[in-house]
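[1] My questions are about this predicted structure, shown below with the sequence.
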Amino acid sequence: MHCAGCGAKVGSTALGRVLQRLNSEFVITSPSLPLTPNPHPAEVEGRGEVIIGLSAPDDCAVVQVRGDKLMLHTVDYFPALIDDPFVFGQIAANHSLGDIFAMGGTPQTALAIATIPYAAETQQEETLYQLLAGALKILNQTQTSLVGGHTTAGPQLAFGLACNGLVDADKLLRKGGMQPEQLLIITKPLGTGTLFAADMRRQAKGRWIENAINSMLIPNHHAAACFLGVSPFSQQGASACTDVTGFGLLGHLLEMVTASGVAVELNLAAIPVLDGALVTVEKGIISTLHPENFRAAAQIHNLAEVEKHPLFPLLFDPQTAGGLLASVPPELANDLVGKLQSLGYHHSRIIGRVVSSREGILPVRVVI
């Protein structure tokens, strides 16, 4: 059985090789350009300049469209991991908007992409209605307009959104802004990958799945606003951020580490975990994407000390509609966690710290 949700993604290694091959044979994007807060009007006439594209990927593509405004582009689409199309529409919308919020942006519009299972016309109509009604519930909460889309019929329900957003150039959060001595905050618990893999095998308790769904239904926009309380460039808020999704906590953290040129110490015991996830990984039940994600373990320099710890496999668990991961100044971390928890992100935790990289030393140390 193959996993659904974000566990259905193609692995990061294969994806990276494809992009390398394409870059070697085609011009697939303009090179990433330095941010220009106040460009000359002639520079933004016609098509926008690509600020962040496939040559230096982040959570969203970024295009300079006018003045100091940047446009964010992102798309997500995956098979349903639950049978209820109304709830799945909400989860998929949260997941799709996560990249916009991770970069400090405000979503503007969305296009829906849906595959509706083969069925009688009336049943297809009701499924599509419930799916889009769920998505609109989240889009309306975040003041995002659904402006169109595309549907097909197929063997399995699948859904996603192509989202556009705007961000001020001086508010843009990137993966590459981590600085030594900063602390790492995560806003949601881990475990959706293993729990829904167990659910497919009828080995997950109902309350575990209900709790996981409730976590996936929490939008990330309030957390993003919390991290952006003050401009990140003034050192009074998050300086780097991403959302934790299909490549797992360690995979997405390594993207930040690589882009920032730093190293991290990760406190394994501090990482929040969904109810039941530890039970299912101890039974060896993992997502089909987990083995690909596990390749990131090669970047842990004390791997032999920690690989037998019960929580260790959850570092590689693919998340659907996961939380945000941000690096913040240490003097602000506790206050930010308290504020996040008051906003409904009850599992927000400080899970590690950023340190200077050392030549010849792998960039991740896991502390038990």
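    Thanks, I have it. Numbering: from 1, shown residues only.
[2] use CA for all of it now, contacts and neighbours both
    OK.
[3] Identify the residue spatially nearest to the residue most central in space within the chain, adjacent ones excluded.
    With distances taken as Cα atoms, centre = their mean, the chain has residue 243 as the residue nearest its mean C-alpha position (2.9 Å). In space, residue 243 comes closest to residue 324 once its chain neighbours are excluded; the distance is 4.3 Å by Cα to Cα, 6 or more residues apart in numbering.
[4] Please compare the first structure with the one that follows:
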Amino acid sequence: MTEIRLTSLSHGGGCGCKIAPAVLSQIMAELPLPGGFPDLLVGTESSDDAAVYRLNERQAIVATTDFFMPIVDDPHDFGRIAATNALSDVYAMGGQPILALAVVGMPVDKLPLTVVRQILAGGVSVCAAAGIPLAGGHSIDAPEPIYGLVALGLVHPDQVKRNDRGRAGDVLILGKPLGIGILSAALKKGQLDETGYARMIEHTTQLNRVGTALGEMDSVHAMTDVTGFGLLGHLLEICRGSGLDAELSFSQVPVIDTALALAEQGVATGAAGRNWDSYGASVRLDANVAEWQRKFLCDPQTSGGLLVACDPDGAGDVLDLFHRQGFKHAQIIGRLQAGNGGVRVQA
């Protein structure tokens, strides 16, 4: 670990840095949609994970940008997490990454150049694991450390997995366990032990490369990744875009064991509260859902798992694919049904 605590140099960390959903909606409300581009298959209309532009009958380019401030103090781990998180948006569209560019903002008067170099090296290592080059980027002198990627990928136009194509009766499958925001809050307070840190790094640096294969499955109707808005926030994007409701059972949601213990002790992030304030009116909680469980479902995930809506008949194949590719916690957490964009949560 570096002697300089990266997390002490920023006011937030990881995907918890995101602007709250309600505030973002207000910002975007009066901006015009990008019309007049028939080859733009996915733009800003559905709050999806990346833009998709058709190049020809067999190829579309997937383009996304993602960056944030440190969620951990180790510079190499920070770079790995930020890069893994950025590439996830390409996988969430069913795409295959082909190229990345670095987005770098560093307080060069506060950080030794060796630390900055370690952050960038972490990103390079993840891109190498994904089989793509980190081919350039842009850097600025900034008051807080910022790192991420511009990520580009390819996908067949017929295999793009949007977040607004769910169907009534679809089952919902989550690929990674929840709890990253809770672990990050404990880390910042000095309450996270070595086991908890290892769990955090394990999940945040696991590439969601399974998304490419999921894009080829006709039984998968909608897909997104769970990041800063928490599971409920990104599930609501699927529900609103698809014009459906969802039913969710907390007991079926995979959670990181260390984070579960911390949540029961009251550890939570401020972003979880901001998330709930943004979309809580669209969520119906059963009376036996505890306060800490609600916060868990709003917990901002950094480099979180893929959330898949698929035909019930294909759920077994989807789960098998997740498990074969190393996502051992993947499981069914609920289903979509007729409705108008809300979520009901059972304990």
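    Yep, that arrived. For clarity, every value in this text was computed on a predicted model and none was experimentally measured.
[5] Quick check: TM-score for this pair?
    For this chain pair, the superposition-based TM-score is 0.90 by TM-score structural alignment, normalised by the length of the second structure; 337 aligned residues with a Cα RMSD of 2.1 Å.
[6] that older thread, identify the residue of the second structure aligned to the residue nearest to residue 243 of the first structure.
    With TM-score structural alignment as the matching criterion, the partner of residue 324 of the first structure in the second structure is residue 306.
[7] Could you name the helices and strands sitting against the helix ranked longest in the first structure?
    When secondary structure is assigned using DSSP state H, the longest helix within the first structure turns out to be helix 121-141. When contacts are defined as 3 or more Cα pairs under 8 Å, 6 or more residues apart in numbering; DSSP states H and E, helix 121-141 of the first structure sits against helix 85-102, strand 106-117, strand 145-154.
[8] Most tightly packed of the ones you listed?
    Using mean count of other Cα atoms under 10 Å, the stretch among these with the largest mean neighbour count is helix 85-102, at a mean of 28.
[9] What range does it cover in the second structure?
    The alignment places helix 85-102 of the first structure over residues 75-92 of the second structure (TM-score structural alignment).
[10] mind listing the strands for the first structure?
    Assignment of strands within the first structure using DSSP state E yields the ranges 49-52, 61-66, 69-79, 106-117, 145-154, 158-168, 183-186, 240-243, 262-267, 324-328, 349-356, 364-367.
[11] Tell me which of these lies nearest to residue 2 of the first structure.
    Evaluated with Cα to Cα, the strands of the first structure place strand 69-79 nearest to residue 2 of the first structure, the distance being 10.2 Å.
[12] average distance between the closest one and the second structure?
    Between strand 69-79 of the first structure and its aligned partner residues in the second structure, the average distance after superposition works out to 1.1 Å, using mean Cα distance after the TM-score superposition for the first structure.
[13] and the angle for that strand with strand 106-117?
    20 degrees (axes from the mean of the first three to the mean of the last three Cα atoms, to 10 degrees).
[14] other SSEs contacting strand 69-79 of the first structure?
    Applying 3+ Cα pairs under 8 Å, 6+ apart, one finds that strand 69-79 of the first structure makes contact with strand 61-66, helix 85-102, strand 158-168.
[15] closest to residue 280 of the first structure out of those?
    If you check each of these against residue 280 of the first structure by Cα to Cα, helix 85-102 wins as the nearest, at 22.0 Å.
[16] Who are the contact partners of whichever residue in the second structure pairs up with the residue nearest to the centre of the first structure?
    Counting by TM-score structural alignment, residue 243 of the first structure lines up with residue 225 in the second structure. Listed by Cα atoms under 8 Å, 6 or more residues apart in numbering, the contact set of residue 225 of the second structure reads 49, 88-89, 92, 234, 304-307.
[17] Distance of residue 225 of the second structure relative to residue 306 of the second structure?
    Plainly put, residue 225 of the second structure is 4 Å away from residue 306 of the second structure if you go by Cα to Cα, to the nearest Å.
[18] Check residue 314 of the second structure too.
    Using Cα to Cα, one obtains 16 Å as the distance from residue 314 of the second structure to residue 306 of the second structure.
[19] counterpart of residue 243 of the second structure in the first structure?
    When the first structure is aligned by TM-score structural alignment, residue 243 of the second structure is paired with residue 261.
[20] what about its match, distance to residue 179 of the first structure?
    9 Å.
[21] same thing with residue 1 of the first structure?
    Computed with Cα to Cα, the distance linking residue 1 of the first structure and residue 179 of the first structure is 41 Å.
[22] likewise residue 215 of the first structure?
    Counting by Cα to Cα, the gap from residue 215 of the first structure to residue 179 of the first structure is 29 Å.
[23] cool, residue 317 of the first structure as well?
    When distances are taken as Cα to Cα, residue 317 of the first structure and residue 179 of the first structure turn out to be 26 Å apart.
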